[in-house]
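Trainee: Here's my sequence, what's the structure:
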Amino acid sequence: MKEHHRIYGIRAIIEAINAEEPVDKVFIQKGLKGELSKELETLVRRKGISTSYVPVEKLNRLSTENHQGVVASISPIAFHQFEDLVEKVIEERKLPLFLLLDQLSDVRNFGAIIRTAECTGVDGIIIPKHGSAPLTADTIKTSAGAAFKIPIAKVDHLKDAIFYLQSSGLSVVAATEKTKDTLYDIPLNVPLAIVMGAEDKGVSPSVLKTVDHMARLPMLGEIASLNVSVACGVFLYEVLRQRLA
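Mentor: Prediction:
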């Protein structure tokens, strides 16, 4: 059964996954047993769908119906296939621009970033399948509908996506405080992908090792960092400034 952008009930979720519905995440009650639940767990692992094992109280908050210990969130949009998206953009654009989000967790930050990305001509947003903020109704609302206009793709590992983009001729720049170079020192008027990190930890060290450039924002105040959606806006508008110069 469906409840807003959620499905509840083991059999209903299995059928939705097999029907290629855009299942974003599956919440499974801790300690749930039974052959049908095992079938579901095997299926989500095979499909690479993000899964969380949670107390029954969490499921009761997600659904007021008889959820049978399982609730799934359904993405309001269909995600694009990563390699196909990259190839299409490279064929059509002289200066492709992609945005990679590394473990972003807040759905409203996600929506704000999508809105800014659409306004600044980003060709596609890449997120990891696991550990990323889901694309919810709140995300859609915060994006002002931009989530329906900009392609979004999910990948198993962000590092592999970076290697693929680099092999396709793109320069990859990570936003991080762990560098002396500022955003204004980096050439951005090239085929480009920008990596923004999580709200609390920033871009992960393993991802930083793979990028071509690292860039920070100059900070003059006492607070050490900006909200990630604000920082992302600064980066994207500097790309736009350089490309319009």
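Trainee: contacts and neighbour counts: CA atoms only from here.
Mentor: Noted.
Trainee: now Ser206: how far from Asp84?
Mentor: 25 Å (CA to CA, to the nearest Å).
Trainee: Show me where the chain has its helices.
Mentor: Assigned by DSSP state H, the chain shows helices spanning 10-18, 35-47, 56-62, 82-92, 107-119, 137-142, 158-167, 205-208, 228-244.
Trainee: And the contacts of the fifth one?
Mentor: This points to helix 107-119. Under the contact criterion CA atoms under 8 Å, 6 or more residues apart in numbering, helix 107-119 has outside partners 99, 104, 125, 133-136, 138-147, 149-150, 228-229, 232-233, 236.
Trainee: To compare with the earlier structure, here is another sequence to fold:
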Amino acid sequence: MEKDTTIFGIRAIIEAVESGSTINKVYFQKGLRGDLFFELEKLIKKNKISTSVVPTEKLDRLSKHNNHQGAVAKISPIEFADLDSLIEETLASDKTPLFLLLDQLSDVRNFGAIIRTAECTGVNGIIIQKSGSAPVNAETIKTSAGAAFKVPICKVDHIKDAIFQLKAADIKLVAATEKTEDSVYDIDFNQPMAIVMGSEDKGVSTSVLKMMDYKAKLPMLGEIGSLNVSVACGAFLYEAVRQRL
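Mentor: Modelled structure (predicted):
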């Protein structure tokens, strides 16, 4: 398994961002100042990179006690796919497209489990948002059983950007949500389709729900009102597989 890379030092991180490396997160020491730091801060905002202010002790651990200059970054171990190209290539194939959008999913283990199921069910690509989403790191890849290297993953500035692109390609969208009376078993998956799964605590956001072609839920026969998001995602994906077999 390939591990995510740690880099440290403000200049090194600036160069990584400028070279196009996918930065999962930058950790800063509180109170950093100076022209070089402000240059990095500007780049981070421009590229919508997630940041966190942490104690020096954590930076020491992350950098293995090297001279980190108050800044440490984690670089993604995978290359992200371009959404436009992926949609175009998928539509050109002889298979009915199936995409998966994750709306602010934050737990790396859930993310990894979903990637694994997506690979097993023939998903053409997974789409996540640059900010607020679980990173693709070593733990994600381990939980995915390596599937993160096999399923194309795209990052977009906002999940709505991806929705507009998919709609323009005549791909229908269905959200997994409890805020509907429609069952997943009533949805026709024998058409170009993208499934939208929400965050662990809030589900699919209201603004995203308004953009859906369909909304669907799973039947809940017990006393607990919801499933773990990776389990629910698996149920949706395998219903698509069942209909397409």
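Trainee: Got a TM-score for the pair?
Mentor: For these two chains in superposition, a TM-score of 0.94 is obtained (TM-score structural alignment, normalised by the length of the first structure); 242 aligned residues with a CA RMSD of 1.5 Å.
Trainee: now the lengthiest strand in the first structure against helix 35-47, angle please.
Mentor: Using DSSP state E to define each element, the first structure has its longest strand at strand 23-29. If you take axes from the mean of the first three to the mean of the last three CA atoms, to 10 degrees, strand 23-29 of the first structure sits at 140 degrees to helix 35-47.
Trainee: In contact with Lys217 of the second structure, which residues?
Mentor: 176-184.
Trainee: Over to Lys179 of the second structure?
Mentor: Lys179 of the second structure sits in contact with 215, 217, where contact means CA under 8 Å, 6+ apart.
Trainee: What distance do you get for it to Ile127 of the second structure?
Mentor: Counting by CA to CA, the gap from Lys179 of the second structure to Ile127 of the second structure is 22 Å.
Trainee: Next, count neighbours for Ile90 of the first structure.
Mentor: 17 (other CA atoms under 10 Å).
Trainee: Apart from its neighbours in sequence, what residue is nearest it?
Mentor: Sequence neighbours aside, Pro96 is the residue nearest to Ile90 of the first structure in space, at 6.2 Å (criterion: CA to CA, 6 or more residues apart in numbering).
Trainee: you'd agree that neighbour is up against Val89?
Mentor: Yes: Pro96 of the first structure sits in contact with Val89 when judged by CA atoms under 8 Å, with a separation of 6.5 Å.
Trainee: In contact with the residue nearest to Pro135 of the second structure when sequence neighbours are not counted, which residues are there?
Mentor: Nearest non-adjacent residue to Pro135 of the second structure, counting by CA to CA, 6+ apart: Asn24, 5.8 Å away. Contacts of Asn24 of the second structure were listed using CA under 8 Å, 6+ apart, and they are 49-50, 73-76, 135-137.
Trainee: ok, now Gly9 of the first structure?
Mentor: 1, 66-71.
Trainee: And for the closest residue to it other than its chain neighbours, the neighbour number?
Mentor: Distance criterion CA to CA, 6+ apart; nearest residue to Gly9 of the first structure, sequence neighbours excluded, is His67 at 4.7 Å. Look at His67 of the first structure: counted by other CA under 10 Å, it has 21 neighbours.
Trainee: So His67 of the first structure sits against Ala12, correct?
Mentor: No: using CA under 8 Å, His67 of the first structure is not in contact with Ala12, being 9.9 Å away.
Trainee: Tell me which residue lies nearest the centroid of the second structure.
Mentor: Ile128 (3.2 Å; CA atoms, centre = their mean).
Trainee: which residue in the first structure lines up with Phe38 of the second structure?
Mentor: Correspondence of Phe38 of the second structure to the first structure, assessed by TM-score structural alignment: Lys38.
Trainee: picking that back up, the longest strand of the first structure against the second structure, how far on average?
Mentor: Superposed on the second structure, strand 23-29 of the first structure shows a mean distance of 2.0 Å to its aligned residues (mean CA distance after the TM-score superposition for the first structure).
Trainee: Contacts only, for the residue nearest to Gly9 of the first structure.
Mentor: 8-10, 59.
Trainee: Lys58 of the first structure versus that one, what's the distance?
Mentor: The gap separating His67 of the first structure from Lys58 of the first structure is 11 Å, by CA to CA.
Trainee: hmm, back to that, next, the contact list for the residue nearest to Ile90 of the first structure, please.
Mentor: Taking CA under 8 Å, 6+ apart as the test, what Pro96 of the first structure contacts is 89-90, 122-123, 170, 190-193.
Trainee: could you redo the last one with a cut-off of 10 Å?
Mentor: 86, 89-90, 121-124, 169-170, 189-193 (CA atoms under 10 Å, 6 or more residues apart in numbering).
Trainee: before we move on, what about Met212 of the second structure?
Mentor: 163, 167, 172-175, 194-196.
Trainee: what's the counterpart of it in the first structure?
Mentor: With TM-score structural alignment as the criterion, Met212 of the second structure matches Val211.
Trainee: The residue nearest to Gly9 of the first structure and Ile28 of the first structure, how far apart?
Mentor: 10 Å.
Trainee: List the buried residues in stretch 81-98 of the second structure.
Mentor: 81, 83, 86-87, 90-91, 96-98 (16 or more other CA atoms under 10 Å).
Trainee: cool, and stretch 27-35 of the first structure?
Mentor: Result for stretch 27-35 of the first structure [16+ other CA under 10 Å]: buried residues 27-29.
Trainee: Contacts for that stretch next, please.
Mentor: By CA under 10 Å, 6+ apart, stretch 27-35 of the first structure touches 8, 10, 37-38, 40-41, 50-59, 62, 67-73.
Trainee: about what we covered before: which contacts among the contacts of Pro96 of the first structure does the second structure share?
Mentor: Counting by both residues aligned by TM-score structural alignment, their matches' CA atoms under 10 Å, the contacts of Pro96 of the first structure that remain in contact in the second structure are 86, 89-90, 121-124, 170, 189-193.
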